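S.K.: Can you look at this prediction? I've put the sequence above it.
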Amino acid sequence: MAGSEAWPTIPTGNKDHLEAAVVIIGGGISGMCTAIDLIQRNNCKNFVILEKSGGVGGTWRDNKYPGCCCDVWSHLYSYSFEQNSDWTREYPGQEEILRYLVGVAQKYELYRYVRFNSSVESAKWDDATKKWNIDVRVDGSKDAEFGSQYTMKSDFLVSAVGQLNQPKLPNIEGVDTFKGKLMHSARWDWSYDLRGKKVAIIGNGATAAQIIPELVKEVDHLTIHQRTPNWVIPRLDEDIPEWKRKMYRYLPYVRHRKRADMMDFRENFYNAVYDNDHPVAQFLEGQAKEHMHAQLPGREDLWEKLLPDYKIGCKRVIISDDYLPVFLRDNVKLETGHIDKITEKGIVTDGKEDECDVIVCATGFKTVEFMHPIEITGSAGRSLASVWKEGGEALYGLTVESLPNFGMLYGPNTNLGHNSIVLMIEAQSRYINALIKEVLEARRNGGQLTIKPKASKVKEYNDEIQRELQDSSFNDPRCGSWYKREDNGRITQNWSRTVIDYQKILSKVNWNDFDVSGMGAERLQGEGVVTKLGRVVEETLVSYQTMGLTALSIAAVGVAVALRGGAGLRLR
């Protein structure tokens, strides 16, 4: 029973199972952040999270392969409002990140809003009712007994599906004919015993670099199929001892300061991955070469095969201490030839078949196909596929032409090559919730409000971003990456500036960017009408030198006060 509560503070229940003020697609980092902001910023509990899997966590629930971990420091790869003092390693493993996310979901009571095993097949905007109709397929066997599919209505739709959720198998002839065990890294079969097996792994990117050092400990032989070499720099991971964890817990300023230092370092890393002429880029290339020479001493033959000829930021930089040494093992073969096809027994490379028991595909995800395979239809029956026929684009990576009352997180051109994506996600959630607030306010007053970005603003913004990206290392023609489309080379994934730049853009809503209609629209129209949101400032604002001088000043004052107090006592 809702009692005296007013909409939208009343959660969706049995009688209104098919309707919610807001529907969020995805229960990963983005979806959870949006849900928490809905509750805390908009006092809205009338929302539903539709999650296709059986638990929260998103990519950190799906990816459970051997060695799975994050290449961003744990204290930075977490919500600013829910920092964790108890990370056990500087770089977190998948299981620890998932535990963290589950803990956050429990703390903020998000489970009551999630419908698991619920896949969104399509979403269509209704111009007459000013609502989204969302077609849901129920995949859980028990829940499907109550109904295998249904359609939800919502005033606002949020996509939190991310970019790394649909596994991509290699486009190689015969991949479906292999009679052995075929596994994708994001769909790992832990019940399969790899001990004593002859294994081939296709791919040598960040995921493969984590899997390979673990596989070589178990398998009889491992062939690594490399298409393009990667830049590899030291990881320098280490345990976080208990005394440090206690310090972070009981002295939160120290923890905040550590996070700020990490933020500073990673923001400076932007120069390396974006501009190859920058001194930081040159330093990292030199460091990568030294790292390779130290880990593969005297192996010029391997250096030649493993050293890239493209700019260091073109593909994602691998941060690892245990990847390169595997090439010195007797049970490892580096194969750089062209894969012709896959047969029932193995892989044919440059005309020669190499038989194997297992093929591991560390071949990434369908990244440029944002929201795939969900079919999205906006106003006037215009499909998202037609809007994005040349590649995904959105205003600030958040709102899309012809899609009213819609927002997406980790959308086009918001991926990072240098810093924590969580920093981007928090800014996006805050911005989207500002849009949702106006839609909720209109409905609360008995009306409706629709918000969609002006096509001219979307084009102006994306033209600017693409111009910047053309001069970046991401656009180096000597390498391909999941950052850009294969058909036209358009870079649809990456942001062209720093995190701080992005946060500042999203620190306010400029309503002149949008076409707004319905109740309350007149209040939001006109030049100069903005909603100020602010941002979470996490970069260092006070240097260590200033902190030291301040501490000395405070200590001096303390000593002076103590001496005065002591003198006073003596005079008495």
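M.R.: Yep, it's here.

S.K.: drop to CA atoms for contacts and neighbour counts, all remaining ones
M.R.: OK.

S.K.: And the strands in the stretch 201-350 of the chain?
M.R.: Shown for the stretch 201-350 of the chain, the strands assigned by DSSP state E, counting those that start in this stretch span residues 221-225, 232-233, 318-319, 332-335, 339-342, 346-349.

S.K.: Okay, one more to line up with it:
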Amino acid sequence: MSDPSSIPSVDYGRNTNTTDVLIIGAGISGMTTAVDMIRRGNGRNFIILEKGNQVGGTWNDQRYPGCCCDVWSHLYSLSFEPNARWTREYPGQEEILDYLIDIAQKYQLYKHIRFNTSVEEARWDETTNTWGTVATRLGGKDSEFGDKYTIRSDFLVSAVGQLNIPKYPEIEGLNSFSGKVMHSARWDWDYDVRDKRIGVIGNGATAAQIIPEIAKVSGDLTVFQRTPNWVIPRLDRPISPSMRAIYSYVPFVRRRYRAGLMDFRESFFDAVFDTNSPVHEFIGASSKDHLATQLPGDANAELRRQLQPHYAVGCKRVIISDDYFPAFARDNVSLETSKIERVTPNGIIVQSGKEHTFDFLILATGFKTTQFMYPMKIYGAGGKSIEDIWPSGATAYLGMTVPSLPNFAMLYGPNTNLGHNSIILMIEAQALYINALIKAIKTSKSKGASLSIRPKEAVVHKYNGEIQERLSKSAFADPNCNSWYKNEDGLITNNWSDTVVKYQQRTSQIDWNDFEITGATHSGLKPQGKESWHRVVEETQVSNAMLLTGLLATAGVLATRFILKSSLKIR
């Protein structure tokens, strides 16, 4: 927000709880939406509420040992804010957080953010076409000003994502354990893990990063595995100072490298949506070879059998790691595949009756991914709650807008997660689309209209029918595995049904006929027809062979001109 006065005023100021746009969450999604407001001319009249103490979202929350990203650094960054200084091919948590802090500082987002603030509820007011959002101050001193207050906004954006509320396992006796219990998303670095007897419940992507790190210093370490995972090589390595210099001073090289990374990841889409495809077979074979290479010999035969999955590649998140399998070859690490019966004060009893004794339990059990916006209470048109709106699971038009929630949008919402590429590519497309909605409301308001914009029920129903039909034929729907992509009824609520490019193309225009628009005093204030904008095109447009041919041809032309010019001088 840009305050025209140097002192707080009743009508306007950074302390005022009235704004054009309220953004919930200061992670990548919320920050990208805010930056696009600035870049697209939608102004700075926005407020960002952040529950944590810093920007970064999941990259501020996740601080466990080994925490890193499974997408390449140069692909896990915003297209308009490339980072030539990445030090590794795959970024670690601290380096990603530094990158996001730099963006917040560059675009002066901090003055818009209210940290240590949670959202209790948001309620749509049909008389004013505005949202009333109840915010709770979590900080002790801030709460002295008033522990709760309401922010009034013309538009509401949920940027809380899918990976923000830890999921604790429902295991009998968990609260009776007398040792230390810690969820991976709430890591306590004051607790010394050295020489401790440690049990890890869960073996997904987070566990695969934690286990190799703590195995180096722990006493006995036992991993409780429900189902094995497909694991493929990571091949991570440092990026040399000379290469970082080239990325900095020869931007074309960096852009070309990013395009190649995007192309490669897009090609993995076939592995998920065609289980008979060569790509699917290639990934499966690569994982099996990886397992056999890292745990060779007859002595590891039983371990290889236990770690080999028997479901379609992509049904669960594929793990990218070079040190997960080798951790099980350590003398202090063991794999337990029997079902957990209950937790006791001393440890864990499995179905066979064996009791494992521990000092420390790590819950690497993920997040409440299918309960979007939980635990916020959202009330839309007619006072309809989000539970009433989504009785059978979360759905949204293009993963962003919901029929009963006017002037509302969400990022990283239902069916926008990826199993093959960088989520930032999706987030950028969503931020552009959402800013088109914001622009329409701001433009009409400047002309005296108070608009209400929400997608039509029939449009959303048709859209979700299309993507669920595609998803039902994908590896995500394999009945041989459970994953965080599905809700309790088996509905795939999290993942997108196509390539990133297809999503970018579909969200690079808005058809106002897909929306119910009310509140305009005359038709001239009501957006109509279709509106489009240029999507961010990052995939390779010209093949390397064609590029090389062009460079050689150009070199040939220049050489010919030089020879001719030299010969004329001789004459």
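M.R.: Arrived safely. Computed from a predicted model, the values in this text were never measured in an experiment.

S.K.: What span of the first structure is stretch 464-478 of the second structure aligned with?
M.R.: Per TM-score structural alignment, the counterpart of stretch 464-478 of the second structure in the first structure is residues 462-476.

S.K.: Straight-line length of the matching stretch, end to end?
M.R.: 20 Å (CA to CA, to the nearest Å).

S.K.: And T370 of the second structure, what's its match in the first structure?
M.R.: In the first structure, T370 of the second structure lands on V368 (TM-score structural alignment).

S.K.: To R535 of the first structure, which of the strands of the stretch 201-350 of the first structure lies closest?
M.R.: Nearest of the strands of the stretch 201-350 of the first structure to R535 of the first structure, taken as CA to CA: strand 318-319 at 29.4 Å.

S.K.: quick one: the closest one to the second structure mean distance?
M.R.: Strand 318-319 of the first structure, aligned to the second structure and superposed, deviates on average by 0.4 Å (mean CA distance after the TM-score superposition for the first structure).

S.K.: What helices and strands are in contact with that strand?
M.R.: Applying 3 or more CA pairs under 8 Å, 6 or more residues apart in numbering; DSSP states H and E, one finds that strand 318-319 of the first structure contacts helix 206-215, strand 232-233.

S.K.: So which of these is the most surrounded?
M.R.: strand 232-233 (a mean of 24; mean count of other CA atoms under 10 Å).

S.K.: Quick one: average offset of it versus the second structure, please.
M.R.: Counting by mean CA distance after the TM-score superposition for the first structure, strand 232-233 of the first structure comes out at 0.5 Å.

S.K.: SS state for E460 of the first structure?
M.R.: Put simply, E460 of the first structure is helix when judged by DSSP: H, G, I helix; E, B strand; the rest coil.

S.K.: give the contact list for the spatially closest residue to N117 of the first structure that is not a sequence neighbour.
M.R.: Distances taken as CA to CA, 6 or more residues apart in numbering put K52 closest to N117 of the first structure, at 4.5 Å, once the chain neighbours are dropped. By CA atoms under 8 Å, 6 or more residues apart in numbering, the contact set of K52 of the first structure is G26, F116, N117, S118, S119, V120, D139.

S.K.: ok, so what distance separates K52 of the first structure from F156 of the first structure?
M.R.: Taking CA to CA, one finds K52 of the first structure at 19 Å from F156 of the first structure.

S.K.: One more: G298 of the first structure?
M.R.: Taking CA to CA, one finds G298 of the first structure at 60 Å from F156 of the first structure.

S.K.: Equivalent analysis for V360 of the first structure, please.
M.R.: 40 Å.

S.K.: Which of the two has more residues huddled nearby?
M.R.: Between V360 of the first structure and F156, counted using other CA atoms under 10 Å, F156 has the larger neighbour count: 25 against 20.
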